[in-house]
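In: when you get a sec, could you give me coordinates for this:
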Amino acid sequence: MKPYLAAAIQMTSVPDLEKNLIQAEELIDLAVRRGAELVSLPENFSFMGEEKDKIAQAEAIAQKSEKFLKTMAQRFQITILGGGFPVPLDNGRVYNTALLIDPNGVELACYQKVHLFDVDLPDGNTYRESSTVMAGTRIPPIYPSKELGNLGLSVCYDVRFPELYRHLSQMGAEVIFVPAAFTAYTGKDHWQVLLQARAIENTCYIIAPAQTGRHYAMRHSHGHAMIVDPWGVILADAGGDRPGVAVAEIDPQRLEQVRRQMPSLQHRVFI
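Out: Model prediction:
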């Protein structure tokens, strides 16, 4: 693992696939011009709309999203994470799928979101992700990269389940992605503290690309795409108002220093 720059992209995706991919490409270009070698896109980067529209267009969204990720990786010679898009199943539902792609356009890792957001919020909004999404059944993978470190995958609501991240750390994760479309209501209180908690308790870097702003009707996301270091320090924050990019250095020496000073992973009793 070497020192390198990573980017967490912040988008305002809408119910328009082509428009979203144009926005994503512009932000990827910005991240690369700022020196990023590892670029991550948020959950629902390619489509953020009503559930019925997502299902109706799922096949096209899945095909174009995967092709887009591979094209961007090759064009910009980066490793890229597509943080979540629908991949259709035979039963009329989809997997919320994250893909990690290398600079040659080769798939390195695939994760199907396991924790689905079925919540009634006090602001009056109700979310039933399970109405259209099948929960994944496999533990998130770790991809071991000599250049970028051991990369772990997760998606959005997963961040509330610390046992998932403990598993990733036990498997050797050094950098963990948390691509999200966190609601504005929950995000203002929980987003930052949850990311910092996952970084601190697993002494790892957290890269959290995010959705921001109003997408359609009542759907409004919190924003604040960020990168957090193993001590819980926020290295970069894209803010909460508009699309942008959070870029920060992933430093193996910093990782080693924190794990040496606070060797909590070695002190686990209940494993």
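
In: contacts and neighbour counts: CA atoms only from here.
Out: Noted.

In: against which helices or strands is the longest strand seen in the chain packed?
Out: For the chain, the strand with the greatest residue count under DSSP state E is strand 79-88. Counting contacts by 3 or more C-alpha pairs under 8 Å, 6 or more residues apart in numbering; DSSP states H and E, strand 79-88 packs against strand 38-41, helix 58-76, strand 94-101.

In: what's the longest one in contact with?
Out: Contacts of helix 58-76 from elsewhere in the structure, counted by C-alpha atoms under 8 Å, 6 or more residues apart in numbering, are 17, 21, 25, 28-29, 32, 46-47, 78-82, 85-88, 94, 99, 101-106.

In: what's the burial count for residue 166?
Out: Residue 166 is flanked by 17 other residues according to other C-alpha atoms under 10 Å.

In: surely it and residue 202 touch.
Out: Yes. Counting by C-alpha atoms under 8 Å, residue 202 is a contact partner of residue 166 at 6.6 Å.

In: helices of this protein, start to end?
Out: Per DSSP state H, the chain carries helices over the ranges 17-33, 51-56, 58-76, 162-170, 184-202, 252-261.

In: elements contacting the first one?
Out: With contacts defined as 3+ C-alpha pairs under 8 Å, 6+ apart, helix 17-33 has these neighbours: strand 4-11, strand 38-41, helix 58-76, strand 244-250.

In: structure for this one too, so we can compare:
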Amino acid sequence: MSKLSVVSIQLTSGADWQSNLDTVLVLMNAALEHSPRLILLPENVFLFDAKQMRSLAEGEPTQRILTAMSEFARQHQTFILIGSHPMAQRPDGSLVADGRVRQSSLLISDQGELVARYDKIHLFDVQVADKAAQYQESRFIEPGELSPVVYMIDGVCLGLSICYDLRFPEFYRQLMALGADVVVVPSAFTHRTGQAHWHALLQARSIENQCYMIGVNQAGWHNETRQTYGNSVAYSPWGEQLACLDDQQAGVLHCDVDTDYRQQIKTAMPCAEHRRIFH
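Out: Predicted coordinates:
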């Protein structure tokens, strides 16, 4: 059985990619005290401005960002998950049309190489009773293929998802079928919806799938209308809250993923074996 030291970075990203990158590097350096094997960054980590997504995706700053992350990963022998970054090209190399982008989770290995990519499939086109009032991600983002993504790190199977995916439990069943021990949810959950549902959804996904769930969220006010919920958190396969940050401040959250503990939970209550529908 295996263990994995995981650190989540919570921050308040803005529209200036260089400022966001500088903040991330400071927080990741602070996180090294936990000897992380995996560092998680939230959704929209290097740009919190939908209108600039395509220009960033096509511009030279994206290469500078990816180079900085690769160098850090290689230097400190840690994997880094960029929670989401706008990509102008699909995984097959074709160009995304209509000026939109893919919202892509990018996993960089301890050798500084891009080893996994997941493109967000569920887009947040909703009305919310907050200052923004309406969200329409599909204006700027093209959904990815309906293909769940997992990657093995030191014997621990990591499942990838992004933000709004959290509301679709069948997606996480697919990740379980691929062997995921821990699923990460890099997010920019609104403060309003976060207060209502963030913890409930993450805890429910952990209990029903008997897996670790780690939600790494943006926090605070990003502009005059957009506020996110923070509360980056980790839940165990038994639904226990292992660690949690507050709703406003930048910070570092550490937890250990233990596949032996997960197996104990699954053995004592073999829910997957008891399923009788859609099995």
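
In: quick TM-score on the pair, please.
Out: TM-score of the superposed chains, computed with TM-score structural alignment, normalised by the length of structure 1, equals 0.95; 269 aligned residues with a C-alpha RMSD of 1.4 Å.

In: figure out which of the helices and strands packed on strand 79-88 of structure 1 is closest to residue 220 of structure 1.
Out: Among those, strand 38-41 comes nearest to residue 220 of structure 1, with 17.6 Å by C-alpha to C-alpha.

In: against structure 2, where does that closest one fall?
Out: Residues 38-41 of structure 2 are where strand 38-41 of structure 1 lands when matched by TM-score structural alignment.

In: counting neighbours, which bits of that stretch end up buried?
Out: 38, 39, 40, 41 (16 or more other C-alpha atoms under 10 Å).

In: pull the distance from it to the chain's centre.
Out: 8 Å (C-alpha atoms, centre = their mean, to the nearest Å).

In: residues in contact with it?
Out: Contacts to stretch 38-41 of structure 2, defined as C-alpha under 8 Å, 6+ apart, come from residues 4-10, 28, 78-83, 186, 216.

In: recalculate using a threshold of 10 Å.
Out: 4-11, 24, 28, 31-32, 73, 77-84, 105, 107-110, 153, 184-187, 214-218, 252-254 (C-alpha atoms under 10 Å, 6 or more residues apart in numbering).

In: of these, grab the buried ones for ChimeraX.
Out: In ChimeraX syntax, the buried subset of these is picked out as below (16+ other C-alpha under 10 Å):
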select :4,5,6,7,8,9,10,11,24,28,31,73,77,78,79,80,81,82,83,84,105,107,108,109,110,153,184,185,186,187,214,215,216,217,218,252,253,254
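
In: check the gap between residue 249 of structure 1 and residue 28 of structure 1 for me.
Out: Residue 249 of structure 1 sits 17 Å away from residue 28 of structure 1, going by C-alpha to C-alpha, to the nearest Å.

In: common neighbours of residue 166 and residue 202 of structure 1, please.
Out: 172, 173, 265.

In: and the residues you listed, which is closest to residue 254 of structure 1?
Out: Relative to residue 254 of structure 1, the closest of those is residue 173; by C-alpha to C-alpha it sits at 14.7 Å.

In: in structure 2, what sits opposite that closest one in the alignment?
Out: With TM-score structural alignment as the criterion, the equivalent of residue 173 of structure 1 in structure 2 is residue 180.

In: contacts only, for the residue nearest to that match when sequence neighbours are not counted.
Out: In this structure, residue 180 of structure 2 finds its nearest non-sequential neighbour in residue 157, 4.7 Å apart by C-alpha to C-alpha, 6 or more residues apart in numbering. Shown in contact with residue 157 of structure 2 (C-alpha under 10 Å, 6+ apart): 2, 150, 151, 175, 176, 178, 179, 180, 181, 182, 183, 259.
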